[in-house]
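Chemist: what follows is a protein structure lacking sequence information:
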């Protein structure tokens, strides 16, 4: 089993709860990788001898952080909605109906075209420091197209989510679809086709999509099929989704833009992770979620990209992190933790999103002395190198 000592780390963000501070940071640090996992972490002065490892890498005072964990993305699609974005920037409000445009393009695409497109987006994410990503279906909305979307996603990650309950598709002549019949399809033949390729099931619980009773029915069917539940909720306005997620003890509920005191209390009491997606608000000009309110109430918070062709076509978690600091009341350390350990918690994982002995050796070398530069220098490609499962993916910005 090959071993590597990474040394001369200016600041190492470990997310170790046993170490002080939001990030459990160690200055003048080093770490040892054995195989695909972290074997040792601590001050460089106390590191194992270089003679005891197979290779030594100096990062010359740069910061090292855990790889980003993007717990919410929609990468399996075809086409784009740039015209919709342009219209929105000119004053047309965002609504969920634009999803149907992408559905038509995705159904028409071949498996090979979808796979190539997802591969390009995954590489884009990795170049920006994302080492674990969740990928949803939701642009097929037939049993066949949802299953093949998930089969494509499964080539890139085990964190795949069945989102057949994205919207109710239109009828063959463009007439409104039948919600009751569609829920029966989602919980029957579509779920049967999709479940072998998925770990999670999700529902867009929102006006223009699915109500609380429909969401409850779909999540219950998913649970019987062995899929863990999550929800899109409270994105477009107040609604019952966040409290439903808390009531059901879901691992995570995503968006959480419009919350009242009862929603916040329910999240704090349940332990359900509130996944915030500031790229959406940037792209739709809706109000940003109040992360400060959630953190002060003791709610666990994650940050994710929600990369999708309609409401948020960014794959950059560093960009989302900078938005969270600028617009949502988070400190740079809180935002970094939310995009790493927070994202891992939203996926029910403790093996990623941290750099502690036994964790997967997913790490990012920043071309900066500490984590604050991620928000301090927004839009600047600070990712110098990315390691995934103990192996470098290659130099990106500064190179090491």
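Modeler: Looks like it came in fine. Since the structure is predicted, the reported quantities are computational estimates derived from the model, not experimental observations. Numbers count the residues shown, from 1 in each chain.

Chemist: from here on, contacts and neighbour counts on C-alpha atoms
Modeler: Noted.

Chemist: give me every residue that touches residue 287.
Modeler: Neighbour list for residue 287: 257, 281 [criterion: Cα atoms under 8 Å, 6 or more residues apart in numbering].

Chemist: flag every buried residue along the top helix by length along the chain.
Modeler: For the chain, the helix that runs over the most residues, judged by DSSP state H, is helix 111-127. Buried residues in helix 111-127, defined by neighbour count with 16 or more other Cα atoms under 10 Å: 111, 114-115, 117-119, 121-122, 125-127.

Chemist: likewise for stretch 14-28?
Modeler: In stretch 14-28, counting by 16+ other Cα under 10 Å, buried: 14-16, 22-28.

Chemist: which among the residues you listed gets closest to residue 133?
Modeler: Ranked by distance to residue 133 (Cα to Cα), these are led by residue 15 at 18.4 Å.

Chemist: please, which helix or strand holds the closest one?
Modeler: Assigning secondary structure by DSSP states H and E places residue 15 outside every helix and strand.

Chemist: once you drop chain neighbours, what's closest to it?
Modeler: residue 23 (4.6 Å; Cα to Cα, 6 or more residues apart in numbering).

Chemist: one more to weigh against that first structure:
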């Protein structure tokens, strides 16, 4: 076994509640030892650093776990900047714009989509993201959805089948027939390439019973559940996600007291996507109320061309602290351990013995600088499984 010890860490966020500062487990003047062969964390601590084969001093910088971005749509073609410009001029956001991306994605070659997905993933990696989930949903036919999931597999194992994104034009007025396709032939082709299944539970997309059918079919095929819920207004999505045991309910922009009570009593993570609310001028969710009620929360980018074209989790964290009223410790936890919880992963999102050594060195002495200096390039080094 060969090992590397990283020293000179001003602030080390471990997300290990065994350490001080609650579940964030923040250690000051810290060190971390990594097994270079397995890519796992061996130990963390403060005081004199132990011996190791290699030593690296980060010079008083802060270290956090790699971001776990648990909600993205990275495989897509085309551009919706004109739609964004119209929205900034006052046009409302609506789910129907997805059809524009479906057309562009269908027209794109597999090589072009693969190249673009890799480019977006590398951009996310440079920004500190070390684990990413990617959804399909921009083809809406069996062969196309299968193709998108295969492309996503080039960069991640966390793939989500989202055939129930919107109803394609060819099925206008026949939503139940399309749901039958999503739960039948399309699912059979896509399930081998996915870990998760998702649906867009929203006016203009799919109602609760249609989403229930999708989630049940996915579960029968061995896929875990996720759900787009309560983005454009109050609705049944959040409580359906909890009832169905989904790993996450995503967006959660509009939460009633009953929604919050359901989330607090279950295992479903509320994943907030504040860059989407920024881009669409929707209200920001009341994360403070959810956290105070005991809801487990995550933060994710929702990178997509229509409503959140960013891979920057640093930007998401800045929005969460300023506009969702989260503390910096809560936001960092939600963007790392919270994202891991939303993917039901225990090996990422923390820096503790046995976890994967996904280490992000900030060009700053403390994580608050991600909010205090928004837009600055403060990601100094990104290490994934012990390798940079």
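Modeler: Yep, it's here. Quick caveat: nothing in here was measured; it's all calculated off a predicted structure.

Chemist: coming back round to it: so which elements touch whichever helix or strand comes after the longest helix of the first structure?
Modeler: The helix or strand immediately downstream of helix 111-127 of the first structure is strand 130-133, counting by DSSP H and E. If you count contacts as 3 or more Cα pairs under 8 Å, 6 or more residues apart in numbering; DSSP states H and E, strand 130-133 of the first structure packs onto strand 68-70.

Chemist: average gap between the strand it packs on and the second structure?
Modeler: Compared with the second structure after the fit, strand 68-70 of the first structure shows a mean deviation of 0.2 Å (mean Cα distance after the TM-score superposition for the first structure).

Chemist: helices or strands next to that strand in the packing?
Modeler: Using 3+ Cα pairs under 8 Å, 6+ apart: strand 68-70 of the first structure touches strand 130-133, helix 343-346.

Chemist: neighbouring contacts of the helix or strand following the last one?
Modeler: Right, the one you point to is helix 343-346 of the first structure. The C-terminal neighbour of helix 343-346 of the first structure among helices and strands, as given by DSSP H and E, is strand 363-366. Outside strand 363-366 of the first structure, the residues within contact range by Cα under 8 Å, 6+ apart are 59, 62-67, 129, 131, 355, 382-388.

Chemist: among those residues, which are located in strands?
Modeler: 63-66, 131, 383-388 (DSSP state E).

Chemist: so what does residue 287 of the first structure match up with in the second structure?
Modeler: Residue 287 of the first structure maps onto residue 283 in the second structure when the alignment is built from TM-score structural alignment.

Chemist: I should have written residue 324 of the first structure there, sorry.
Modeler: Checking TM-score structural alignment: residue 324 of the first structure goes with residue 320.

Chemist: which element, helix or strand, includes the alignment partner in the second structure of residue 254 of the first structure?
Modeler: By TM-score structural alignment, residue 254 of the first structure lines up with residue 250 in the second structure. Following DSSP H and E, one finds residue 250 of the second structure within strand 248-251.

Chemist: ok, average deviation of that strand from the first structure?
Modeler: Mean deviation of strand 248-251 of the second structure relative to the first structure after superposition (mean Cα distance after the TM-score superposition for the first structure): 0.4 Å.

Chemist: mind listing what's buried in that strand?
Modeler: Neighbour count says strand 248-251 of the second structure has 248-251 buried, by 16+ other Cα under 10 Å.

Chemist: which single one of those residues is nearest to residue 271 of the second structure?
Modeler: Looking across these and measuring by Cα to Cα, the closest to residue 271 of the second structure is residue 250, at 4.6 Å.

Chemist: doesn't residue 240 make contact with residue 266 of the second structure?
Modeler: No. With contacts defined as Cα atoms under 8 Å, residue 266 of the second structure does not count as touching residue 240, sitting 11.5 Å away.

Chemist: show me which of those two is the more surrounded one.
Modeler: Remark: of residue 266 of the second structure and residue 240, residue 240 carries more neighbours, 22 against 17, as counted by other Cα atoms under 10 Å.

Chemist: map that one onto the first structure.
Modeler: Per TM-score structural alignment, residue 240 of the second structure is aligned with residue 244.

Chemist: which residues in the first structure does the helix or strand harbouring residue 11 of the second structure align to?
Modeler: Taking DSSP H and E as the criterion, residue 11 of the second structure maps to strand 3-13. Under TM-score structural alignment, strand 3-13 of the second structure corresponds to residues 3-13 of the first structure.

Chemist: list the contacts for the residue nearest to the spatial centre of the second structure?
Modeler: Nearest to the mean C-alpha position of the second structure, by Cα atoms, centre = their mean, lies residue 70 at 2.1 Å. Residues near residue 70 of the second structure by Cα under 8 Å, 6+ apart: 131-134, 299-301, 339-340, 342-343.

Chemist: one more pass at 10 Å, please.
Modeler: Taking Cα atoms under 10 Å, 6 or more residues apart in numbering, we find residue 70 of the second structure in contact with 131-135, 158, 248, 250, 271, 298-302, 335-336, 338-343.

Chemist: one more: residue 226 of the first structure?
Modeler: Residue 226 of the first structure neighbours (Cα under 10 Å, 6+ apart): 195-196, 198-201, 220.

Chemist: run the last query once more with 8 Å
Modeler: 195, 199.

Chemist: quick one: map it onto the second structure.
Modeler: Checking TM-score structural alignment: residue 226 of the first structure goes with residue 222.

Chemist: how about the strands in the stretch 151-300 of the second structure?
Modeler: 158-164, 196-201, 224-229, 248-251, 269-272, 297-299 (DSSP state E, counting those that start in this stretch).
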